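Trainee: 3D model of this:
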Amino acid sequence: MNRIPTEIHALIYSLACTDDGTTGRALSSVSRHIRFASAPFRFTSLSVSGVEQARGFLTQLKQFAPFALSPCHTSPGDHAEDNIGDGSWETKRCSYPIHHLFLSTRPSSLAADERPVHITPSAEWAVCQEVILRYAAPTLHTLSFASFDLNDAACIGGVLAVPLPHLTELTIRARCTPSQLCSAIISISPPQPGFDAQGAVTDQDDTAEHPHSRPLLRRVHLASPFHGFATGTNSLHSLLRTIAPSSSLTHLRLSLSDMWGTRRVAEVLHAELTARGVVSPTLELAPLPRDVPVVWTAKEVTWNPILPGADQIPDPASQHPAAEAAQPHDSLERFVLQPPPTALTDFFCSCCMELRGDVDVLRVFDAMARDADARAGGRGRFGYVRAKRGGYGYAEALRDWRERIVDEEGCWMDDGERDALQRGKREYRQENILGRGEGNGRGSGGGQPAKVKKGRRLTWTQRAVRLFSQSSSQNSTT
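Mentor: Coordinates of the predicted model:
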């Protein structure tokens, strides 16, 4: 290994360190040479769950890069919250860059909403969270944040208060509603350009002087209670445009986690998707045993839109001069919805936001997904993930984050695409490990496969050498 060029080492470690940080930590304990060579890739992708792991990571970071986090007056035995809360820690240049980060307020064993360990996240977690985010901010590309405490609006508001200039994808799994989160953001940090202190949309002429804190953000996934849009869409409208510039957002997913009605959600989303030409205005629904309508018709959008980009299109009927020269602009490439984990009943209750049973409402989402795929001639712009018993939890968030690291679809896949992916992975493993038998005429007639031979899997070193040789040959030809 000592004779391998540094470029080969870099390719090996970049391919290996694509998990939750386990490989990077293991490489640091192999030898001094490997520890030094793999240092830039040690925290490329990092998963921190709970206060214990957060405290351990900060301790490890001080050992590896003492100049990265420099306490002004600390001792080795001090806790992080005793030093960082007063601003004595200064985050310096990121010598161990973090490109992909997964943060959870609880460890996996306690990551469940029905386990009320704390009503609010601990003060120590809030301090560690801020230090980790500010350290990773200059190089962070992917961030997934999962919270399982009841009053977590201030904690998530602290996440959104940190400027992330290179962030391209953000997932927030929370228990607070969009209105609660908007209030927390306003109380923690000044409003983003184009919004007043109440989160309402204002004139955006000053956006050039005050750029957005996440200018490159393209994909946003929100998993939280939405209360069935009972109080309207203003809070979610303002929240999404505070998180990311509306005109540049290409992917959006909403995972509903509360046991509320979804009828109003279906009406709002069907109307907005119809206005964009993603789905048809009239949907034929699957019949039910009860005498319920089998046709669903889109309404007119008379509310602040949820989907990004729509508020950037001037109304052609308006008298504004820009309306005449307005060009259609729709940045949305993919919208995914996961309904709440409610029971499949045909119960009707007029006091629950006109909830007409989940069987009736969920078939609307099914019809929307089928219609979107049919109109697109393949994969449509609307994806539907069926309701699951536990909703979108820790395991799903960590799985999607890991898949996005290796350029898989992650949370942007629907159920059919995920099933196909799992089948493809199983077939690939069988072909790669066992290999394919080839008929050689000995012991098998009619060209049937002979004895199955065991195939060889490429190691990280072999893959890196192959990639390096390919890149070298391309550079030599150019």
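
Trainee: contacts and neighbour counts: CA atoms only from here.
Mentor: Fine.

Trainee: tell me which residues in stretch 23-38 are buried?
Mentor: Across stretch 23-38, burial judged by 16 or more other CA atoms under 10 Å covers 23-25, 27-28, 34-35, 37-38.

Trainee: and residue 172, helix, strand or coil?
Mentor: The three-state assignment at residue 172 reads strand, by DSSP: H, G, I helix; E, B strand; the rest coil.

Trainee: count of neighbours near it?
Mentor: 19 (other CA atoms under 10 Å).

Trainee: before we compare anything, build this one as well:
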Amino acid sequence: MDALPIELVEQILGLACADAGRTMCALRSTSRSLRAACDPFRFHTVAVTTHRQITAFLAAFTQSSPPAQASVRHLFVVICGFSIEPGNQILRATARTVETLALVCTARYKGLPAHDALLQTAFPRLVALTVRYRAIYLHAVMARSPPAPVPTLPRLRYLHVAPTDTASLGFAQTCIFVFARCAGPRLLRVRISRVRGTETLSEALEEVLGLRPGRGVLPPLPTGIRYFILDLYWRYGAVQNVVETLETLERRAAEERAIHLRVLHEIRPAGKTPVDWEEEWLRVQTGEVDMRAEWLEDHGERLVAAT
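Mentor: All right, here's what the predicted structure looks like:
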């Protein structure tokens, strides 16, 4: 490696850092010169899923060089009951440079994991955010999160919120509103998972989309969002006439509001596990799947066109 041009070494290291840090750790132990060359890529792509990994990463990060600390671009974090504060510290420490963030909260306690770090810390470069929370915690976030004087997520374009519990459309809309007021005008694509399918869903969705006069119960879809994906969960199976009405709404939203509405129907009662989320995230980082696949345009068959 010492005989290779530095430009080629940097290209190799850039390709080697997409597996959540495994290859980078191996390369850094090869030689002193390679260890130094790895510094600007050291934390480029990181996944921490246990309390032990979170505390180990936090210790390594705080002791690393400034180039290494500035290398964080893609981050996957699972926050459990024992790792709430260390997890918050990681979010705050990496907020300046991280571009994509997947946050999975599995904590079951009376407080609110990652509340302050996620909604009250500025993430100036964050483009894509995926959040998996228990719905009750997200309700608490909404109730106690005043709007920031300036957007804390100014470059956010992709947002995916996935409660571990099924949630009503009203909850989903309030959730979008909270994150949208933290984002700037670039937020274009929103996905909400685990929305509870009901027989009155189509009427409520019409109000949200501005396709019928509102009653002031549900907040409208924020201005600027052009791709809106709902993952519905039907406890006793989808109601056929509602499904047909939702398909009609997809066409009306595109024609009358220029909104690409896509309604998907979940088949797993329990939703995805943290392991499922990590596997999907790793497939994106290694290039096997396009990042935009999480914000599908057409029922999982086409990717959203780049803007």
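
Trainee: related to what we said a few turns ago, tabulate the buried residues of stretch 23-38 of the first structure in JSON lines, adding columns for distance to residue 261 of the first structure.
Mentor: Converted to JSON lines, the buried residues of stretch 23-38 of the first structure look like this (distance: CA to CA, whole Å):
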{"residue": "23", "distance to residue 261 of the first structure": "44"}
{"residue": "24", "distance to residue 261 of the first structure": "45"}
{"residue": "25", "distance to residue 261 of the first structure": "46"}
{"residue": "27", "distance to residue 261 of the first structure": "50"}
{"residue": "28", "distance to residue 261 of the first structure": "51"}
{"residue": "34", "distance to residue 261 of the first structure": "55"}
{"residue": "35", "distance to residue 261 of the first structure": "54"}
{"residue": "37", "distance to residue 261 of the first structure": "54"}
{"residue": "38", "distance to residue 261 of the first structure": "51"}
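
Trainee: those residues in helices, which ones?
Mentor: Judged by DSSP state H, the subset of the buried residues of stretch 23-38 of the first structure located in helices is 23-25, 27, 34-35, 37.

Trainee: residue 416 of the first structure: which of those residues is nearest?
Mentor: residue 23 (31.6 Å; CA to CA).

Trainee: who are the contact partners of the closest one?
Mentor: 16-17, 42 (CA atoms under 8 Å, 6 or more residues apart in numbering).

Trainee: of these, which are still contacts in the second structure?
Mentor: Counting by both residues aligned by TM-score structural alignment, their matches' CA atoms under 8 Å, the members of the contacts of residue 23 of the first structure that carry over to the second structure are 16-17.

Trainee: compare the contacts of residue 23 of the first structure and tell me which has the most neighbours.
Mentor: Within the contacts of residue 23 of the first structure, most neighbours by other CA under 10 Å means residue 42, with 26 neighbours.

Trainee: wait, that residue touches residue 20, no?
Mentor: No - contact criterion CA atoms under 8 Å: residue 42 of the first structure and residue 20 do not qualify, at 10.3 Å.

Trainee: ok, so of the buried residues of stretch 23-38 of the first structure, who is nearest residue 376 of the first structure?
Mentor: residue 23 (41.0 Å).

Trainee: can you find the partner of that closest one in the second structure?
Mentor: Mapped onto the second structure by TM-score structural alignment, residue 23 of the first structure lines up with residue 23.

Trainee: what does residue 413 of the first structure give?
Mentor: For residue 413 of the first structure, the aligned position in the second structure is residue 296, judged by TM-score structural alignment.

Trainee: mind putting the contacts of residue 23 of the first structure in a markdown table, distance to residue 334 of the first structure included?
Mentor: As requested, the contacts of residue 23 of the first structure are exported to a markdown table (distance: CA to CA, whole Å):
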| residue | distance to residue 334 of the first structure |
| --- | --- |
| 16 | 30 |
| 17 | 29 |
| 42 | 33 |
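
Trainee: list the ones among the contacts of residue 23 of the first structure that fall in helices.
Mentor: Using DSSP H, those in helices are residue 16.

Trainee: residue boundaries of the helices in the stretch 51-200 of the first structure?
Mentor: Per DSSP state H, counting those that start in this stretch, the stretch 51-200 of the first structure carries helices over the ranges 80-84, 123-136, 153-160, 178-188.

Trainee: can you redo the ones you listed as CSV with distance to residue 275 of the first structure and mean neighbour count?
Mentor: Below are those laid out as CSV (distance: least, CA to CA, whole Å; neighbours: other CA atoms under 10 Å):
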stretch, distance to residue 275 of the first structure, mean neighbour count
helix 80-84, 49, 17
helix 123-136, 38, 20
helix 153-160, 30, 22
helix 178-188, 24, 19
